[in-house]
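J.: Next come a sequence and a model predicted from it.
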Amino acid sequence: MQDGIVIGEGVVLDARPASFITRAMGAMLDFLVIGAVVAAVLIVGAVWFVENAVLGEDIAAIVYVLANVVVMVGIPVTVETLSRGRSVGKLACGIRVVRDDGGPVRFRHALVRALIGVIELWLTFGGIAAIASLSNAKGKRLGDLAAGTYAVRVRGGKPPSAPVVMPQSLAAWAHTADMRRLPDGLALAARQMLGRAARLAPESRARLADDLAGRIEPYVAPGPPTGTHPEAFLHAVLAERRERELAAGQRERRRAQEQAELLHRLPFAVADPPR
């Protein structure tokens, strides 16, 4: 199963589902915040009603029901709708509730999640939600399944790496150079260095580039033009290797297709019947 969101252009966006522990921590923080707010409101309200002597049994029952509706449904729906899927707990834990297609949640999504959450979160103290979340590949609880949503991580993911680009000044040399296969560890080290070069200290960056360029140069003949910067040399080698491997893969795929077509033809060179 693929963790990600496929947009219309066929590109998979990185949207890793939040783990059960992260979601549980966010829910606990939300409960603490809501509990603190409700406790403060109840204390102030109780003092006011007692002082004004207007708190009869009927009024107390109505206030109790309204308070439960506000706490269990009103507050979660309002917060998730206005924040587009984030609450205090989710913000602290770096997660967000999104639709299955990656879009922001709307009022109806938040309402469905909150209504079902009354049973699976409040009345069962999160037991049903925990079982459902642990049983689902994306960590969905019942409210998420009904609303078509799930929680994703919005921070803590792998930072994007800088792309490997062929320097124009080295393109002609790289296309004609003889490049032997690089050891996997060496090629990976060069790619990682270029990916985080902008975040390295200048001294460390220069030292790593010189070291990697010196280790890769014996695998390339002829060597790069005199005065080539080590990082430019690494970019050129890795970019050319990528293009050559891509071309080789395409040739192999075409050859496999041709062989498959040949095997499906009728024997003795009899032409296939028209389709």
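T.: Structure's in. What do you need? Given the structure is predicted, the values throughout are model-derived calculations rather than measurements.
J.: When you work out contacts or count neighbours from here on, use the C-alpha atoms and nothing else.
T.: Noted.
J.: State the helix or strand in which the closest residue in space to Lys90 that isn't next to it in sequence lies.
T.: Using C-alpha to C-alpha, 6 or more residues apart in numbering and skipping the chain neighbours, the partner closest in space to Lys90 is Gly26 (4.9 Å). Following DSSP states H and E, one finds Gly26 within helix 20-52.
J.: Identify the residues contacting Gly26.
T.: 88-93 (C-alpha atoms under 8 Å, 6 or more residues apart in numbering).
J.: switch to 6 Å and redo it
T.: Counting by C-alpha atoms under 6 Å, 6 or more residues apart in numbering, Gly26 makes contact with 89-90, 93.
J.: and what of Ser204?
T.: Taking C-alpha under 6 Å, 6+ apart as the definition, Ser204 has no contacts.
J.: where along the stretch 1-150 of the chain do the helices fall?
T.: Listed in chain order, the helices of the stretch 1-150 of the chain (DSSP state H, counting those that start in this stretch) span 20-52, 57-69, 75-82, 88-93, 107-117, 127-135, 142-147.
J.: who does the last one touch, helix- and strand-wise?
T.: Which is helix 142-147. helix 107-117 (3 or more C-alpha pairs under 6 Å, 6 or more residues apart in numbering; DSSP states H and E).
J.: what does the fourth one give?
T.: When contacts are defined as 3+ C-alpha pairs under 6 Å, 6+ apart, helix 88-93 packs onto helix 20-52.
J.: returning to what we had before: how about CSV for the helices of the stretch 1-150 of the chain, with distance to Leu186 added?
T.: Converted to CSV, the helices of the stretch 1-150 of the chain look like this (distance: least, C-alpha to C-alpha, whole Å):
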stretch, distance to Leu186
helix 20-52, 36
helix 57-69, 61
helix 75-82, 47
helix 88-93, 37
helix 107-117, 49
helix 127-135, 40
helix 142-147, 45
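J.: Which one, of these, ends up nearest to Arg207?
T.: helix 88-93 (37.6 Å; C-alpha to C-alpha).
J.: gap between the closest one and the chain center?
T.: 17 Å (C-alpha atoms, centre = their mean, to the nearest Å).
J.: And that helix, what's buried?
T.: Buried residues in helix 88-93, counting neighbours by 16 or more other C-alpha atoms under 10 Å, are found at 88-91, 93.
J.: Same list, the residues you listed, but as TSV with distance to Arg255 please.
T.: Converted to TSV, the buried residues of helix 88-93 look like this (distance: C-alpha to C-alpha, whole Å):
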residue	distance to Arg255
Val88	57
Gly89	55
Lys90	51
Leu91	52
Cys93	50
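J.: And here is the other one:
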Amino acid sequence: MGDLVTGEAVVLDLRVARLASRAVAFAFDVAVQFLLLLLVLLISPIDLDGALRSALAITLTVAVLIGYPTAVESLTRGRSLGKLVMGLRVVRNDGGAIRFRHALVRALGGFFVDFWALGLGGTVALFVSLFSAQGKRVGDYLAGTVVIHTRVPKQTVELVEMPPEFAAWARGLDLSQLSDELVLAVRQYLSRYHELGDQARWELGKRLADDVGAAIREPRHEYSHPHPYLAAVLAERRRRAS
């Protein structure tokens, strides 16, 4: 189990993915990318001269190798096909969901440094990951991300109680887009709430509440404290799962 440290020095216990599982996921993704590239090249115009066709092939190759991971990880909040198969997900260093800019930086880093242009077929990514405590490659360092396992062993955790004043509101929430990773980060925050300083309670709670609000489309009231808002969402999620 790896430790992810937030900007407020709060440690989130998340199971960091290591080299073997990431390598298998990467192999799945590479196979998908090259199948996609082959399909695009097959349907591209054939009545072109040699130089123009070569330029087109290079352009399409770059577009697929950068565009595919950027689009897929952006739309799925960090889960490519290979990562889905292996039970992995890309998250921010603080455990939150990635956005387009994180996916783009990871894809650019993967193409230019980790794997293809200067990466010697993945040699750079291999060595950097081996010497990283969290199994990061160059793209992860540049983007501020880490790859974690989503299939974690069940743990005994203290149940979050529903704040009575939020009970009626919580019953009407749409929690279908609330990811397991975000729930885990919120649970860690709530379980360690009394260990945090006042500033960390507010700043980390606000950041998590913003992510939760975006996922459930019910933002927290601007001046209310994040703790009861987050507790209500987790308690309602538990109630529906029981």
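T.: Yep, it's here. All values derive from a computational prediction rather than experimental measurement.
J.: re the thing from before, from Thr124 of structure 1, how far out is the residue nearest to Lys90 of structure 1?
T.: 18 Å (C-alpha to C-alpha, to the nearest Å).
J.: again, but for Arg153 of structure 1
T.: For Arg153 of structure 1, the distance to Thr124 of structure 1 - C-alpha to C-alpha - is 26 Å.
J.: next one: Arg241 of structure 1
T.: For Arg241 of structure 1 relative to Thr124 of structure 1 (C-alpha to C-alpha), the value is 58 Å.
J.: the inter-axis angle of the helix holding Gly26 of structure 1 versus helix 75-82?
T.: 120 degrees (axes from the mean of the first three to the mean of the last three C-alpha atoms, to 10 degrees).
J.: gap between helix 20-52 of structure 1 and the chain center?
T.: The answer for helix 20-52 of structure 1 is 32 Å, by C-alpha atoms, centre = their mean.
J.: Pull up the distance across stretch 216-233 of structure 1, start to finish.
T.: Note: stretch 216-233 of structure 1 ends 9 Å apart using C-alpha to C-alpha.
J.: now swap in stretch 167-181 of structure 2 and tell me
T.: For stretch 167-181 of structure 2, by C-alpha to C-alpha, the gap between its terminal residues amounts to 23 Å.
J.: ok, back up a step: which one of the buried residues of helix 88-93 of structure 1 is nearest Asp144 of structure 1?
T.: Nearest to Asp144 of structure 1 out of these is Lys90 (C-alpha to C-alpha; 15.1 Å).
J.: which residue in structure 2 lines up with that closest one?
T.: By TM-score structural alignment, Lys90 of structure 1 lines up with Lys83 in structure 2.
J.: And Trp122 of structure 1, by the same measure?
T.: Under TM-score structural alignment, Trp122 of structure 1 pairs with Trp116 in structure 2.
J.: what about its match, distance to Val128 of structure 2?
T.: The spacing between Trp116 of structure 2 and Val128 of structure 2, counted by C-alpha to C-alpha, is 15 Å.
J.: Equivalent analysis for Leu104 of structure 2, please.
T.: 19 Å.
J.: Tell me which of those two has more neighbours.
T.: Leu104 (21 against 16; other C-alpha atoms under 10 Å).
J.: Tell me which residue of structure 1 lines up with the more buried one.
T.: Per TM-score structural alignment, Leu104 of structure 2 is aligned with Leu111.
J.: What residues does its match make contact with?
T.: Val77.
J.: what's the answer for the one 3 residues further on, then?
T.: When the contact criterion is C-alpha under 6 Å, 6+ apart, the partners of Ala114 of structure 1 are Val73.
J.: related to what we said a few turns ago, which one of the helices of the stretch 1-150 of structure 1 lies closest to Arg251 of structure 1?
T.: helix 127-135 (43.5 Å).
J.: how big's the offset between that closest one and structure 2?
T.: Compared with structure 2 after the fit, helix 127-135 of structure 1 shows a mean deviation of 0.4 Å (mean C-alpha distance after the TM-score superposition for structure 1).
J.: now the angle from that helix to helix 107-117?
T.: Using the same axes, to 10 degrees: helix 127-135 of structure 1 against helix 107-117 is 110 degrees.
J.: Can you name every helix or strand that helix 127-135 of structure 1 contacts?
T.: So helix 127-135 of structure 1, by 3+ C-alpha pairs under 6 Å, 6+ apart, packs with no helix or strand.
J.: again, only using 8 Å
T.: helix 20-52 (3 or more C-alpha pairs under 8 Å, 6 or more residues apart in numbering; DSSP states H and E).
J.: buried sites along the helix it packs on?
T.: 20, 22-24, 26-27, 29-31, 34, 38.
J.: Ok, stretch 107-122 of structure 2 next?
T.: So for stretch 107-122 of structure 2, counting by 16+ other C-alpha under 10 Å, buried means 107-111, 113-116, 119, 122.
J.: nearest to Leu65 of structure 2, of those?
T.: Using C-alpha to C-alpha, these come closest to Leu65 of structure 2 at Phe111, 6.8 Å.
J.: Thought Ile66 was touching that closest one, still the case?
T.: Yes - contact criterion C-alpha atoms under 8 Å: Phe111 of structure 2 and Ile66 qualify, at 6.6 Å.
J.: Quick one: residues contacting the equivalent of Val154 of structure 1 over in structure 2.
T.: By TM-score structural alignment, Val154 of structure 1 lines up with Thr150 in structure 2. By C-alpha under 8 Å, 6+ apart, Thr150 of structure 2 lies in contact with 15, 87-89, 180-181.
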